[in-house]
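Chemist: What shape does this take:
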Amino acid sequence: MAKNLYVGNLSYFTTEDALKEVFSEVGEVASVSVITDRETGRSRGFGFVEMANDDDAQKAIDELNGREIDQRAIRVSEARPRRSGPGGPGGPGGDRRSGGDRRSGGERGGGSRRW
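Modeler: The predicted structure is shown next:
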């Protein structure tokens, strides 16, 4: 069964192809994802590598944790399961812009004002 690994402390210049090449040295890589900022497209300095099986994943942790890639010592560990539940914009503690409609005028008047 495939196992997902967290890879941290990545250089902003490390590509998915470069990660795949390094992790392929220790086993079969199922997928690679470098996480990027939605607005800038720039790497956020971490990513995930899915290894084809548990043995390859453990070998990657043992052999690649602390290895230098693009002049950065990467951190490799088993990825934690994704949290489910509320959150994100508009959820509890989320984006405050998701509140009421400020343009409706309401009790304070000004309903004819255009934004």
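Chemist: make it CA atoms for all contacts and neighbour counts henceforth
Modeler: Noted.
Chemist: Return the set of buried residues in the longest helix anywhere in the chain.
Modeler: The residue-count maximum for a helix in the chain (DSSP state H) belongs to helix 54-64. Across helix 54-64, burial judged by 16 or more other CA atoms under 10 Å covers 56-58, 60-61, 64.
Chemist: residue nearest the centroid of the protein?
Modeler: The chain has residue 35 as the residue nearest its centroid, 4.1 Å off, counting by CA atoms, centre = their mean.
Chemist: need the contact list for residue 65.
Modeler: Listed by CA atoms under 8 Å, 6 or more residues apart in numbering, the contact set of residue 65 reads 73-77.
Chemist: if we can go back for a sec, and the residue lying closest to the residue nearest to the centre of the chain once chain neighbours are set aside, how many neighbours does it have?
Modeler: Nearest non-adjacent residue to residue 35, counting by CA to CA, 6 or more residues apart in numbering: residue 47, 5.2 Å away. When neighbours are defined as other CA atoms under 10 Å, residue 47 has 22 of them.
Chemist: before we move on, what about residue 104?
Modeler: A total of 13 residues lie near residue 104 under the criterion other CA under 10 Å.
Chemist: With residue 87 instead?
Modeler: 12.
Chemist: in stretch 9-25, what's buried?
Modeler: 9-11, 14-16, 19-20, 23.
Chemist: Let's compare: structure for the following, please.
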Amino acid sequence: MSTRLFVGNLSYQTTEEDLRQLFAGVANVASVTVVTERDSGRSKGFAFVEMASPEDAQKAIGELNGQSLHDRTIRVDLARPREDRGGGGGGGGFRGGRGGGDRPREPRRERY
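Modeler: From the prediction side, this is the model:
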């Protein structure tokens, strides 16, 4: 069973291949994903590395947490499960995402 690790404080120049080589020097790597901005494709400065076993994951944490990569001290820890983000809110903007302007208007009340 594989174990997913969080790798933080990465340089924006760090690639998946850089991480694969670093972690493969310690234990068996199943996959590497550098998290990027949706629009620009630029790294967000963290990644997930999936190790082949829980033992490999613990070995990687012990040997690589606090090590330097591209002049940055990286943080390596077990990844937390994603939390349920819920259904999200309605759309913003005009009328708060509650439909268009086809609704009949109520007459305005006069001010006192």
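Chemist: can you tell me the distance between the two ends of stretch 44-59 of structure 2?
Modeler: Terminal residues of stretch 44-59 of structure 2 lie 25 Å apart, using CA to CA, to the nearest Å.
Chemist: Report the secondary structure element holding the residue nearest to the centre of structure 1.
Modeler: Using DSSP states H and E, the element containing residue 35 of structure 1 is strand 29-36.
Chemist: Mean deviation, that strand versus structure 2?
Modeler: When structure 2 is overlaid, strand 29-36 of structure 1 sits 0.3 Å from its aligned residues on average, using mean CA distance after the TM-score superposition for structure 1.
Chemist: which is the next helix or strand following that strand?
Modeler: For strand 29-36 of structure 1, the succeeding helix or strand toward the C-terminus, using DSSP H and E, is strand 43-51.
Chemist: With residue 21 of structure 2 as the reference, measure out to residue 68 of structure 2.
Modeler: From residue 68 of structure 2 to residue 21 of structure 2 the distance is 14 Å (CA to CA).
Chemist: hang on, the earlier thing: distance of the residue nearest to residue 35 of structure 1 relative to residue 4 of structure 1?
Modeler: 10 Å.
Chemist: is it true that residue 75 of structure 2 touches residue 11?
Modeler: No: contact between residue 75 of structure 2 and residue 11 fails when scored by CA atoms under 8 Å: they sit 11.8 Å apart.
Chemist: related to what we said a few turns ago, could you work out the most separated pair of the buried residues of helix 54-64 of structure 1?
Modeler: The span of these, defined through CA to CA, is set by 56 and 64 at 11.3 Å.
Chemist: For the closest residue to residue 34 of structure 1 other than its chain neighbours, which residues are in contact?
Modeler: The shortest distance from residue 34 of structure 1 to any residue other than its chain neighbours is 4.1 Å, reached at residue 47 (CA to CA, 6+ apart). Each residue near residue 47 of structure 1 by CA under 8 Å, 6+ apart is listed here: 6-8, 10, 32-35.
Chemist: Kindly recompute the last result at 6 Å.
Modeler: In this structure, residue 47 of structure 1 makes contact with 7, 33-35, judged by CA atoms under 6 Å, 6 or more residues apart in numbering.
Chemist: if we can go back for a sec, who wins on neighbours among the contacts of residue 65 of structure 1?
Modeler: Greatest neighbour count in the contacts of residue 65 of structure 1, by other CA under 10 Å, goes to residue 76: 25 neighbours.
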